[in-house]
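K.L.:
Requesting a structural model of the entry that follows:
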Amino acid sequence: MTIRLAIIIMSALGMMSDTVLIGFYPQFFDMRYGNTDQVHTGMYVAAISIAVMCTLPFWVRVAKRFEPMSLIGFTQCIAGLLCLSAIWAETLTQYWVLTMLMFMFKSSYLLMFPYLMRIVNSEEHGRTIALLSVVVHISGILAAASGGYILQHLGASAALILMAAGDFGQMAITLWLNRSGKIIKVNNQREIGAQDIKDTAAIVADDATAPAPVSARRGFSHLTKGILTLSMIMFVFDFSAYLIRPFFSEYWMYATAHKDQTLAGLIFAIPGLAAVVALIVKHKLSASATQRNENLSWNLLLSLVGLYLQSIPSDIAIVIGRCMYGWGLFQVAVKLEVSLFAISRKEDYAHHFSITNFFQNLGVLISSWCAGYIVSLISHQAVFLIAAVGIALTWLANKLTLDLDHIKASAESPDATTDRSSEIELESRHV
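P.N.:
Predicted coordinates for the structure are as follows:
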């Protein structure tokens, strides 16, 4: 097993562990603690985002002293133990404390993504991100389906055991990688002068003629502005895309009179299936057709229409809407991630990833918090309509700023593409 395959498997395990209960927290809290407050559910999901967004920058700093993959093994072990301990939490307060600590340690597994981007050639970034996205979506399908079934037939404690199993699975893979010597180390290697490092940052179209030198103040300001602007676009998109998530399974059962939670989990997972189909289609298209298929404006429109259709209390409308929403969500998410690694520089991947991840989690946090109030004060349908307005704002923000469909990356030097060991050596001072 190569390290790339290992990271893909670990990503799947991490996603399954994270999403086993994500669509079923209203039922989970009712079943376990008798709490039916929708605002509480929204606040809990928001707190998960706070835990991740506040601790990931810390893990980025720690990973400068310890190899990222070794660090992930240690932190996932602790996360798994905390998850198991939450089974015996007798009160909501105890459950909150234990699971928030769990998510703080669990967030370190996100270091895998910038790490993987560093050890593959830049021309492979789009393909790798798309593959990871599909793996994550497939894992979401399995987790949502199994989460609903386990919660309904085996109980809340079994769902927590499945979450912990994902953490221990990641720990086991990192131990195997360490023992087999397959980990590519990125810390404590030979320093090489900055003059030998090529700036492979992409150039935003409106002031792009040549890449700025690494040490240039103007280049730094330009890069920082691009990352922060992209972060704001990601913030608006993630707020809109995830606004419907905490209460979707509850909405499905309310809108269609289908009370089976396993079926609700499968409907919840339709966007993941749409992402798999989108990846297969993407590999079959010609270069020009692929470019049109990846157009950000088109996919945002598709997501917007999909959200509107889901607000209609009809089985067929909701299923069609989930398909459209899932296709658009996948394409937009991949486009935004590819744009991050195009705008950034290799030695800054982890740092810039932590910045964008902060804003993404902030969007998820605020959306989770708002969703509880929207559902309790207005209706389930209002969540979908407000999310659609947010997608429209995402389109407007992109058009007025970066216009990501027109970003072009500068050519990478031959040395960087032909000698990967030298490339890793050049980047060894950063995570």
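K.L.:
switch to C-alpha atoms for all contacts and neighbour counts from now on
P.N.:
OK.
K.L.:
Give me the nearest residue to Asp30, chain neighbours excluded.
P.N.:
The shortest distance from Asp30 to any non-neighbouring residue, by CA to CA, 6 or more residues apart in numbering, is to Thr36 (5.4 Å).
K.L.:
Let me fix that, I meant to ask about Ala388.
P.N.:
Of all residues not flanking Ala388 in the chain, Leu304 sits nearest, at 4.8 Å (CA to CA, 6+ apart).
K.L.:
The residue nearest to Asp30: what's it in contact with?
P.N.:
Contact partners of Thr36, counting by CA atoms under 8 Å, 6 or more residues apart in numbering, are Pro26, Gln27, Phe29, Asp30.
K.L.:
run this one through as well so I can compare:
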Amino acid sequence: MSEGLSAARQRDLLIATTASAVITDATLLPFFPKLFATAFGVEDPRHVGLYLAATCLTVMLALPVWARLERRWSTLQLLVVGQLGAGGLAIASHLTTELWSFWACTLTMIVFKASYLLVYPYVMRLVPKASHAGVIGLLTVIVHLGGILGATLGGWVLEHHDPRAAYLVMAAGDFLQMGVSVYLLRRGARAPSPEPAHEGVPEVVEASADDPAPALPPIPQRLSPLVRLGLLMAVVYFSAFITRPFFVEYWGTRSSLDGELVSGWVFAIPALASLVALGVQHMGWSRPGSLYKWLALIALGVAIQATPLPAAIVVGRFIYGWAAFRGLVDLDLALFEISPPERYAEDYSHMNLCQQGGVLIAFWIAGLAVNAGGLVQPLWIALGGFVVGAGVFAAYGSRFVAAAPSEGKAPEEVAPC
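P.N.:
Next up, the predicted model:
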């Protein structure tokens, strides 16, 4: 790393580019049903669900390839390639008028955008483990704040332009991020190599055969901590994302305030709640809670959103967003506690398979559920998923997400979920 570019400077610039990516990529997130109906005359909710599931599958297949390429080329070199390709294909997606070519352009664009996920483990290598919780919280808030701004920007675009114009916004964001990556490369930026373990680092103590075993239900002992965490993440992400594709349409059936801009704001309420939660946490007004308590509170927020009262939906989304922020930060923190720094990118790609697998199934099921049971059906399915997740974690506790291995300890070989 050049002397003029510190790890803190790299971190700040990469976090800024992450914010840009989140904002521009979130412009269409609440509005895909309207995009297909307006631009291509497709109103079947199953088609929307299938398309969103295909985007998740694309990320699942592409990210491990980018993670393997990182063994040969630097993260920043791969980011430049990914950002250039994504920007060009975003412009092509704007210009396309045929449904098949729209699918081809946008899914290929997603292949390149999958490289952006390499930023997360890269940034985590730039900071000490003691700072991981703060960085994860900051990145989570950036994602949520970007969701607010992106939904607002997307609502404005759809009210004044063809929905495909949002892809020009995405292209502008891609090229801006590429400029930052090129700047970092020219300054010789790179992530520091993992430090060797120091003497005095506590060893993980194995339980003695004479120690009394806790009275808990049996759990498959051959599953590694990373796989257990991945299974839990798959359930949580499935439950969180199944409500997203058709929420704007659901809000339109419950409220007369159903314009694109207002609908985008209501969609983004969980993001606003996460900002409030972060502020309260920094002021020391909140107490840490077990993950199963946050999952139970998320379930409560989902249940409230299923009521027909618009005011109750707003309140439910705020509760949901508050609890989801706390719960998802804890899940991400568990990953970087389990994984050693030299495995961050590879283990994160495996964990992303689990997350995206949950999201893929959620988007596919969402279209089928709406077609079969109406716009409220995804909320009831999400409620069941969060209740199951809370119950499993309440039963197994720390045995489900094991404590981190000590630094320097050889990591387990973990197969993708």
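K.L.:
And the counterpart of the residue nearest to Asp30 of the first structure in the second structure, how close does it get to Ile15 of the second structure?
P.N.:
Aligned counterpart of Thr36 of the first structure in the second structure: Glu43 (TM-score structural alignment). Distance of Glu43 of the second structure to Ile15 of the second structure, given as CA to CA, to the nearest Å: 37 Å.
K.L.:
Over to Tyr250 of the second structure?
P.N.:
According to CA to CA, Tyr250 of the second structure stands 33 Å off from Ile15 of the second structure.
K.L.:
Please pull up the equivalent of Ala390 of the second structure in the first structure.
P.N.:
Aligned partner of Ala390 of the second structure by TM-score structural alignment: Trp395.
K.L.:
Looks like its match contacts Trp298 (just checking).
P.N.:
No: between Trp395 of the first structure and Trp298 there is no contact under CA atoms under 8 Å: 9.5 Å.
K.L.:
Those two - which one has more neighbours?
P.N.:
Using other CA atoms under 10 Å, the more surrounded residue of Trp395 of the first structure and Trp298 is Trp395, with 20 against 16.
K.L.:
Please, which helix or strand holds the match of Thr36 of the first structure?
P.N.:
Using DSSP states H and E, no element contains Glu43 of the second structure; it sits outside every helix and strand.
K.L.:
Leu305 of the second structure: neighbour count?
P.N.:
You called it Leu, but residue 305 of the second structure is Gln. Gln305 of the second structure has 25 nearby residues by other CA under 10 Å.
K.L.:
ok so, going back, counterpart of the residue nearest to Ala388 of the first structure over in the second structure?
P.N.:
Aligned by TM-score structural alignment, Leu304 of the first structure pairs with Ala299 of the second structure.
K.L.:
dump the residue contacts of that match.
P.N.:
Tyr320, Ala382, Leu383, Gly384, Phe386, Val387.
K.L.:
got a winner among the residues you listed for most neighbours?
P.N.:
Using other CA under 10 Å as the neighbour criterion, Tyr320 leads the contacts of Ala299 of the second structure with 29 neighbours.
K.L.:
Can you tell me how far it is from Ser224 of the second structure?
P.N.:
Here the distance between Tyr320 of the second structure and Ser224 of the second structure works out to 30 Å (CA to CA).
K.L.:
got it, and Gln281 of the second structure?
P.N.:
Separation of Gln281 of the second structure from Ser224 of the second structure (CA to CA): 31 Å.
K.L.:
go on, Thr152 of the second structure?
P.N.:
Computed as CA to CA, the Thr152 of the second structure to Ser224 of the second structure distance reads 42 Å.
K.L.:
The two: which has the busier surroundings?
P.N.:
Neighbour tally, Thr152 of the second structure and Ser224, criterion other CA under 10 Å: the higher count belongs to Thr152, 23 against 17.
K.L.:
And that one, what's its match in the first structure?
P.N.:
In the first structure, Thr152 of the second structure lands on Ala145 (TM-score structural alignment).
K.L.:
Based on its surroundings, how many neighbours for whichever residue in the first structure pairs up with Tyr120 of the second structure?
P.N.:
Per TM-score structural alignment, the equivalent position to Tyr120 of the second structure in the first structure is Phe113. Phe113 of the first structure is flanked by 18 other residues according to other CA under 10 Å.
K.L.:
Doesn't Phe113 of the first structure lie inside a strand?
P.N.:
No: read with DSSP: H, G, I helix; E, B strand; the rest coil, Phe113 of the first structure is helix and lies in no strand.
K.L.:
residues in contact with it?
P.N.:
Taking CA under 8 Å, 6+ apart as the test, Phe113 of the first structure contacts no residue whatsoever.
K.L.:
What separation do you get for it and Asp30 of the first structure?
P.N.:
Counting by CA to CA - Phe113 of the first structure and Asp30 of the first structure are separated by 35 Å.
K.L.:
what do you get for Ala333 of the first structure?
P.N.:
For Ala333 of the first structure relative to Asp30 of the first structure (CA to CA), the value is 33 Å.
K.L.:
more crowded one of these two?
P.N.:
Per other CA under 10 Å, whichever of Ala333 of the first structure and Asp30 has more neighbours is Ala333, with 20 against 12.
K.L.:
In the second structure, what sits opposite that one in the alignment?
P.N.:
So, by TM-score structural alignment, Ala333 of the first structure is matched to Leu328.
K.L.:
host element of its match?
P.N.:
helix 310-338.
K.L.:
Kindly name the residues of the first structure that line up with whichever helix or strand comes after that helix.
P.N.:
Per DSSP H and E, helix 310-338 of the second structure leads on to helix 344-373 as the next helix or strand towards the C-terminus. Aligned by TM-score structural alignment, helix 344-373 of the second structure falls on residues 349-378 of the first structure.
K.L.:
What of stretch 15-26 of the second structure?
P.N.:
Counting by TM-score structural alignment, stretch 15-26 of the second structure corresponds to 8-19 in the first structure.
K.L.:
With the second structure overlaid, report how far that stretch is off on average.
P.N.:
Its aligned residues in the second structure lie a mean 1.5 Å from stretch 8-19 of the first structure after superposition (mean CA distance after the TM-score superposition for the first structure).
K.L.:
Which residue comes closest to Val376 of the second structure once chain neighbours are left out?
P.N.:
The nearest residue in space to Val376 of the second structure (CA to CA, 6+ apart) is Ala306, at 6.4 Å.
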